[in-house]
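*Asks:* One predicted model, sequence on top.
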Amino acid sequence: MAISSFGRFETYAARLAAVSLSAAVALPLGGVAAHAGAVGAVPTASAPELPAPAFRLFSSELRIGDSGPEVKRLQQRLMDLGYWLDTADGEFGGLTLHAVWALQKAAGIDRDGIVGPITRKALDNGVRPSAQTSSGQVVEIDLERQLLLVVSNGTVEKVFNTSTGSGKKYESRGEQHVAVTPKGRYSVFRDVDAWDPGPLGSLYRPKYFNGGIAIHGYTSVPPYPASHGCARVSIKAMDWLWESGRLDIYSTVLVR
């Protein structure tokens, strides 16, 4: 008789005359098993081993607006893999969408924000991006995958959805520019602990690392390049970056 379908043990009793024998089969996380001998049956051979079920977190498609235990398990799995979320509250809101986008970017799959079979497989496989640096405390901006990574001695600790320079032309103060985020190794040299107004709009709690280019919070952070050159993250993600101390003055920022 199966006692639990998640993280417990299945036991069965099938015995001869006065002999009592029990076996426990460990279930992997997310696995579901049901196995029991027929009541009153007397086996003539030892019970077969249960096949190890594949790791699966979810049984249905999940998307923004959903809620409940399956969403909470999704959130916890994302957090366990390093994709930043403030909490696992069972509500599929904007921050969960950003974390799903980040996972999809790391996996190289469609950035639709929907947790369907392909995205579930990426979760099952434990997809995580890798760092380019191997030492020190660094914030890496991956332009190709549009990810912002918080890295410690080569280990990726947190992964954020980001949106960098769109590559489009724009005009500012009567001059033509191209919206790019230049590659290179920089240091944070100035920050503003507030909304910082500028000619192209206000930036939330910006950390400037290259002229007027900053990592900053913004109300719109799509899963593709859309900024004038800065690296956008969500408002709450920017709050975390400030509070974590990982983007203090002189912190290293690698754009790659």
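*Replies:* Cool, got the structure. Computed from a predicted structure; not experimentally measured.

*Asks:* From here on, just use CA atoms for contacts and neighbour counts.
*Replies:* Fine.

*Asks:* And residue 140, how close does it get to residue 155?
*Replies:* As for residue 140, its distance to residue 155 is 11 Å (criterion: C-alpha to C-alpha, to the nearest Å).

*Asks:* out of the two, which sits in the more crowded spot?
*Replies:* Set residue 140 next to residue 155 and count neighbours by other C-alpha atoms under 10 Å: residue 140 wins out with 22 against 19.

*Asks:* Confirm that that one sits in a helix.
*Replies:* No: counting by DSSP: H, G, I helix; E, B strand; the rest coil, residue 140 is located in no helix; its state is strand.

*Asks:* Report how many residues lie close to residue 65.
*Replies:* 11.

*Asks:* Please tell me how far it sits from residue 96.
*Replies:* Taking C-alpha to C-alpha, one finds residue 65 at 10 Å from residue 96.

*Asks:* list the residues that contact both of residue 140 and residue 155?
*Replies:* Common contact partners of residue 140 and residue 155 (C-alpha atoms under 8 Å, 6 or more residues apart in numbering): residue 131.

*Asks:* In addition, the following structure is provided for comparison:
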Amino acid sequence: MRVVQGRSIQGANGVVGKRVMGTLGALALTASLLSACGGDQEPPAEADTTTTSPTATPTPTPTPEEPEASPEPSASESQPEEPEASPSPSDGTDEGSEEGSGDDEGAEEPEEPEVPDYIQYGEVSDRVGALQQRLQDLGYFITSVDNTYGGETQQAVFALQKAGGLYRDGVVGDQTQAAADDGVVPQAETSSGKVLEIDIDRQLVLAVENGRVVRVINASSGNGETYEALGNTYRANTPRGSFAVYRSEDRMYESGLELGEMWRPKFFTGGIAVHGSASVPAFPASHGCVRVSNGAMDWIWDTWGAPAGTPVVVY
């Protein structure tokens, strides 16, 4: 937390004496009063409500009666004395620089900004790398441990927050970090074979092998709203049930309803497919298909494999 140092500004106060000593004493008193009342005060800076501003110690103002102890000044003495000029080095030695550097001896070192107690998008640090490694070890889809919180890491954090029933904001605070430390992962619904499971309630895609979850992928399915396409009205639902991959398109595929592009889709019922997308939010947002990141879709195609006939269970 950055603390803003407050400042307390002491106003000058003049004191009017009862006795005036001679014409020159009156002039000196008048000058003293004008100097005390005529200066502009600098407005105080706003202080952080959590920081108490130190109170400046008022400088005592001499009263007009104090000169009574000294003889009345002459006209020449009433003029201000010229300040003595500071000696300057004549030979370019270090004496002058040492004298100037003395001003910095009492200066406070600038405080380093506090490291936030959470991790969020854009951070580059070792603790991001540790988070990435932990997510990868737990099976969340993340390919690179590079200490940089980018889009892929955000997708994995979304998936972790969904699995743990946490708020899906991509920010790793105490609860999300605890979920990672505790090894929170979703459990498979199937027990045998190689199955692509789609959890609609938690918006996750699970790659499952004989009941063991090998990858947890952030997903976004149908948002349930109605929409118009080619003159017809549809509802953006993702059907639940047991299906199987029946068709694959290894390319950027254009929707037949002119709803946009799908990266390497794998269709499992009608026009509904699991496909890659550049936009996979933490909430349902599609027209009925199941979106995953393009990188995750490449992994399904090239590493895990989901050929025709692969079971797809949506619940």
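*Replies:* Nice, I can see it. All values reported here derive from a predicted model rather than from experimental measurement.

*Asks:* Please work out the TM-score for the two chains.
*Replies:* Comparison of the two superposed chains (TM-score structural alignment, normalised by the length of structure 1) gives a TM-score of 0.76, and 199 aligned residues with a C-alpha RMSD of 1.3 Å.

*Asks:* how about residue 166 of structure 2, what's its match in structure 1?
*Replies:* The alignment partner of residue 166 of structure 2 in structure 1, by TM-score structural alignment, is residue 109.

*Asks:* and its match, what does it touch?
*Replies:* 118, 119.

*Asks:* Distance of it relative to residue 115 of structure 1?
*Replies:* 11 Å.

*Asks:* any idea which helix is longest in structure 2?
*Replies:* Longest helix in structure 2, counting residues (DSSP state H): helix 22-37.

*Asks:* what's the answer for structure 1, then?
*Replies:* Of all the elements of type helix in structure 1, the one with the most residues (DSSP H) is helix 94-107.

*Asks:* Starting from it, tell me the next helix or strand along the chain.
*Replies:* helix 117-124 (DSSP states H and E).

*Asks:* in that next one, what counts as buried?
*Replies:* When burial is assessed from 16 or more other C-alpha atoms under 10 Å, helix 117-124 of structure 1 yields the following buried residues: 119, 120, 121, 122, 123, 124.

*Asks:* can you check stretch 213-233 of structure 1 too?
*Replies:* By 16+ other C-alpha under 10 Å, the buried positions in stretch 213-233 of structure 1 come out as 213-218, 221-233.

*Asks:* Same question for stretch 133-145 of structure 1.
*Replies:* Result for stretch 133-145 of structure 1 [16+ other C-alpha under 10 Å]: buried residues 133, 137, 138, 139, 140, 141, 142, 143, 145.

*Asks:* likewise stretch 247-258 of structure 2?
*Replies:* Here stretch 247-258 of structure 2 shows 247, 248 as buried, counting by 16+ other C-alpha under 10 Å.

*Asks:* on that earlier part again, which residue range of structure 1 does the longest helix of structure 2 align onto?
*Replies:* Using TM-score structural alignment, helix 22-37 of structure 2 pairs with nothing in structure 1.

*Asks:* which residues touch the counterpart of residue 294 of structure 2 in structure 1?
*Replies:* Per TM-score structural alignment, the equivalent position to residue 294 of structure 2 in structure 1 is residue 235. Taking C-alpha under 8 Å, 6+ apart, we find residue 235 of structure 1 in contact with 204, 217, 218, 219.

*Asks:* Could you dump those residues into a markdown table with secondary structure and distance to residue 59 of structure 1 added?
*Replies:* Formatted as a markdown table, these follow (DSSP: H, G, I helix; E, B strand; the rest coil; distance: C-alpha to C-alpha, whole Å):
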| residue | secondary structure | distance to residue 59 of structure 1 |
| --- | --- | --- |
| 204 | strand | 38 |
| 217 | strand | 34 |
| 218 | coil | 34 |
| 219 | coil | 32 |
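
*Asks:* Quick one: residues contacting the spatially most central residue of structure 1.
*Replies:* When C-alpha atoms, centre = their mean is applied to structure 1, the residue found nearest the centroid is residue 83 (2.4 Å). Contact analysis of residue 83 of structure 1 by C-alpha under 8 Å, 6+ apart lists 99, 102, 103, 158, 159, 160.
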